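J.: Here is my input; please provide its structure:
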Amino acid sequence: MELPSAAWVPCNIQMDNWTMEPAVWVSGFPAVEYQYAATEIFGNCLQISDPSPSIGRLVEYAQATQHDLIKVAEAQEFEVDMNNMEAKIRDNTICAFQGTAQEFKDDMDTMRMKIHRYPASLRGFDEWYSVPRMVAMGPYHHGCVLQDHLKQVEKVKYVAAYHCVMESGHSLQEVYDAVVSAAHVARRLYDNDLMAGISDGDFLPMMFYDACFLVQYMLWCTPAATEMEASLRSFFDFNRKVLRHDLMLLENQIPWLVVETVMRFRPVELVDFVADWRHYLKDRKVLEEKLIVLDNSYEPPHLLGLLRFYMVGRSNTRVHTRDKFNSISVSVSAIELAEIGITLTAKETRELIHMGISKKGILSAELSLAPLSLDDERASFLINMAALELCTTSNFGEAGDEDSAVCSYLLLLSMLVHREEDVQELRTKHLLQGGAGLINKDSLGFFTSLQSLPLRGLCYGRVMVEIERYKVKRRIRIMVHAFIYRNKRTILTAISVIGVLVSILGTLMSLKSKSKI
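T.: The predicted model follows:
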């Protein structure tokens, strides 16, 4: 067998007395095991006939080669393992991405039903609009340790739950088990990160007590309040304003499916309840008002969503014309509207969605909106309804008018107000009603803070298009009206002077006629 680079010349020995045979082959190279027929024959007589390696070095070389080859094989095996590990990591990463993507999709699919946190675009507002003053509903404001000012009402929740179960005619276990079944579904509607730190042992009783309390409150808002236990009714009577504030906060909601579960045992006339709230934003209550008709196709996410649905109303506009303008204003002041002949008018409606421009005469038109009686609680209610729209509507341009009506309503009011005189003008036009709410200075602060709202809202956009269309189609009339509006004092003075001159001239003519007689 010939080995490369190995020339062996034995000294005074017979080469037939030893044999060399390959034992194993690794990657094409022999790992050689040498067998000697008689070790003593070799002795120390193996000598190098030239500078080539000796047999000992050949063995060392073969062993080193085998060791290196083993290292190569191990390295290759390690590389394979590393590749497998990297593949597993990639697979695990893809699985993690897929899980996150699926979770995100599920959140988006249930976006309209979730219990949302206050949107970042509105966090510049005071805590009055987002933090409960008396009662915490759901997990967002319970926290690890309930704040002191919220602890007292927790005892009232036990009282409300007791009366709710007793008045239902069902056992506590039956009502509680039904709520627990619904609460397991409702749990997924809250913020995942927050819920990770809340056990079912805390969450399930919370849903039971909160839902019973809310149902008892809803009963208090209806004629059934006369049948309510006196002490509980007195609590609701004494705290009506702060409860209206707290129970309408976006972060202070509980899923409607849990509330509905309790109402199966202790029914509430929703027609009476919604009717009681319909006049909330106005200062006048119609005594002989027609009953509302509930929309059975609507599935509310929570109490705030239910009331917003009926206070917004339904739009009659289904087709939106797309006018072509080189440019369009995104806002306009009350003074600009007055100059071009558009006056402000309070619309005879309770539904916020009804807003728009209508012709009034040859030189003028009207911008009509639903009237508003503004105080702290109503301001908070409006902001939280707008917050709900921002959280549940991904694309305002493709959504219906109803999905952004509150944002549109608030944006239109905010663009009309820049000074206290503008607020007074809204009162003069009866868009702001009542005298027991916010004074002009505070109303101005509220309306100017609304300018931080995103410029969203299909109704708002349509009104701005209608204003632009009015400007384009009535250019000459607007010029005439603007001239009269800007110079009305001079014109009135001139008319007065002319009137005086005519009167004097008439008197002179009368005297002249008498002198001829």
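
J.: C-alpha from now on. contacts and neighbour counts both.
T.: Fine.

J.: Give the next helix or strand downstream of the helix ranked longest in the chain.
T.: Using DSSP state H, we find that the single longest helix of the chain is helix 55-109. Per DSSP states H and E, the first helix or strand lying C-terminal to helix 55-109 is helix 148-168.

J.: just checking, what packs against the longest helix of the chain?
T.: On a contact count with 3 or more CA pairs under 8 Å, 6 or more residues apart in numbering; DSSP states H and E, helix 55-109 meets strand 29-35.

J.: Assign Met263 to one of the three secondary structure states.
T.: Under DSSP: H, G, I helix; E, B strand; the rest coil, Met263 falls in the helix class.

J.: Second chain to compare with the first, below:
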Amino acid sequence: MSREKIALSSLKAELEIMDHSEFPTPQSCCIYRLPPQLREVNEAAYTPMMVSIGPFHHGNKRLNSMEEVKLWFLYKFLKRIQDRSFDDYVCVLRNQEIKIRRCYSEIIPMDSDEFIRMILTDACFIIEYFLLFLDEDRWHPKLWSMQDIDRDLILLENQLPFFVLKDIFDLTFLNGYNEPGLPIEYVTYNYFYSAFMFHIVPNRRLRENLTFPYFVQHHLPRLPDGTLQVQHLCDMLRICYVRLDQLPREDNDNEMKPIYSACKLHDAGIKFEVNEDEVNLLKLQYSKGVLKIPRISIQDDTETLLRNVVAFEQRQFPLSRSMTDYMVLWEHFIRTEKDVEILEEKGVIKNLIGENDAVASITKRLGRHIIHGNFNNDYISLFKELNEFCDSPCHRYKAIFKQQYWSTPWRIASFLGGILLLFLTLIQTISSVIALFQN
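T.: Below is the predicted model:
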């Protein structure tokens, strides 16, 4: 058989396989494989370190050590109920198999039994892991690093559809978990509060006020019929960051002009203050030369959290990229370690990494290969006001003066030396005039 006929025969066979495959659709797809150009900026920020969830990283030998742990958690979870059998869970997932497969951006080359085994194991592991956070003693002998697991559970490529967790949870706990019958929404919120809320609201006093009823009212999206609108755990992290009153956003043609860095804004006379009373991390307030910013905590995994939330926004919410806008804002604010130093001194940044240049490097990388557009109107207005303040003649000359004379020690010494020389010259001139009159 000729090479051309073999190629055509192979293509025909592949097309026949697709006849029996379930393609993702724009309406159903919510879990995406990231493009290479985005991964290459920071591969580690998108790759699980401890545990694989879902099909994209399933079978990775580097993560095999957690497979036994997941089986143990599955066993423990199934032991919780007496009136349900293993087959009941398999039946629920098999009825949802097509819907689950369509949530992924790629066709999953796994047969039905293998696929159901993976989904059931991963889902029960996640639920049982969440229930640990309702116990006073959440330590578990089979878990080496819960912090690494927390990080892996929010990665965009490492997700299960949230409706899978809800279906299995509701099948197990018909009236909710324990007393007073906690729903899966509360169990998930409690986990996120414990694992991630110090990232989102560093102020402990404000964080204590962020109760579940507050979260439901101001953050948790629902359809008019009350149906929960959470796609997966990466989406849940985004929901924790973004309030409902920031969604949705109307399309606009306005462009957000580049803003000056924190250092240049400071030189021009802008005063930075930390907003200790604002629980909404994304809300900045500007008035009469004072910019109030809610405190942000920068830690080792901050880049990972922001990158995955923004990557999800890029694909899922073309008209409502609130976290993308927020990331772009910090990309403008911080360009050098001097910018970090100013904002840290004012209390706006809580730098838990230690080195200012490391924080500056993170903000520089965040905007690479990210689509910017349809910016938040509040940020557009904010940037315009700040730019107008800095571009006014009085403040522009003030900034130039500070940059030229106060930016480095030798310039400071030169400026002070010039003042001293002028002062001595003035004294000499006055002495000469007095001597002249005395003569």
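
J.: What would you report as the TM-score here?
T.: The TM-score (TM-score structural alignment, normalised by the length of structure 2) is 0.73; 373 aligned residues with a CA RMSD of 3.8 Å.

J.: Please state the offset of the longest helix of structure 1 from the chain centre?
T.: 44 Å (CA atoms, centre = their mean, to the nearest Å).

J.: Likewise for stretch 11-26 of structure 2?
T.: 34 Å.

J.: Pull up the distance across it, start to finish.
T.: One end of stretch 11-26 of structure 2 sits 25 Å from the other (CA to CA, to the nearest Å).

J.: that older thread, tell me the angle the longest helix of structure 1 makes with strand 29-35.
T.: 140 degrees (axes from the mean of the first three to the mean of the last three CA atoms, to 10 degrees).

J.: Tell me where the stretch 251-400 of structure 1 has helices.
T.: Here the stretch 251-400 of structure 1 has its helices, by DSSP state H, counting those that start in this stretch, at 256-265, 270-278, 303-312, 334-340, 376-392.

J.: The second one packs against which elements?
T.: Counting contacts by 3+ CA pairs under 8 Å, 6+ apart, helix 270-278 of structure 1 is packed against helix 303-312.

J.: For the helix it packs on, give me the average deviation versus structure 2.
T.: Once fitted to structure 2, helix 303-312 of structure 1 is off its aligned match by 1.4 Å on average (mean CA distance after the TM-score superposition for structure 1).

J.: same thing with stretch 201-211 of structure 1?
T.: Its match in structure 2 and stretch 201-211 of structure 1 itself, once the structures are fitted together, sit a mean 0.5 Å apart by mean CA distance after the TM-score superposition for structure 1.

J.: give me the stretch of structure 2 that that stretch matches.
T.: Per TM-score structural alignment, the counterpart of stretch 201-211 of structure 1 in structure 2 is residues 113-123.

J.: Can you give me the buried ones in that stretch?
T.: Buried residues in stretch 113-123 of structure 2, counting neighbours by 16 or more other CA atoms under 10 Å, are found at 115-116, 118-123.

J.: same question, stretch 55-67 of structure 2
T.: In stretch 55-67 of structure 2, counting by 16+ other CA under 10 Å, buried: 55-57, 66-67.

J.: End to end on that stretch, go ahead and measure it.
T.: End-to-end distance for stretch 55-67 of structure 2, by CA to CA: 13 Å.

J.: what do you get for stretch 106-120 of structure 2?
T.: 20 Å.

J.: Alright, that wraps it up for me.
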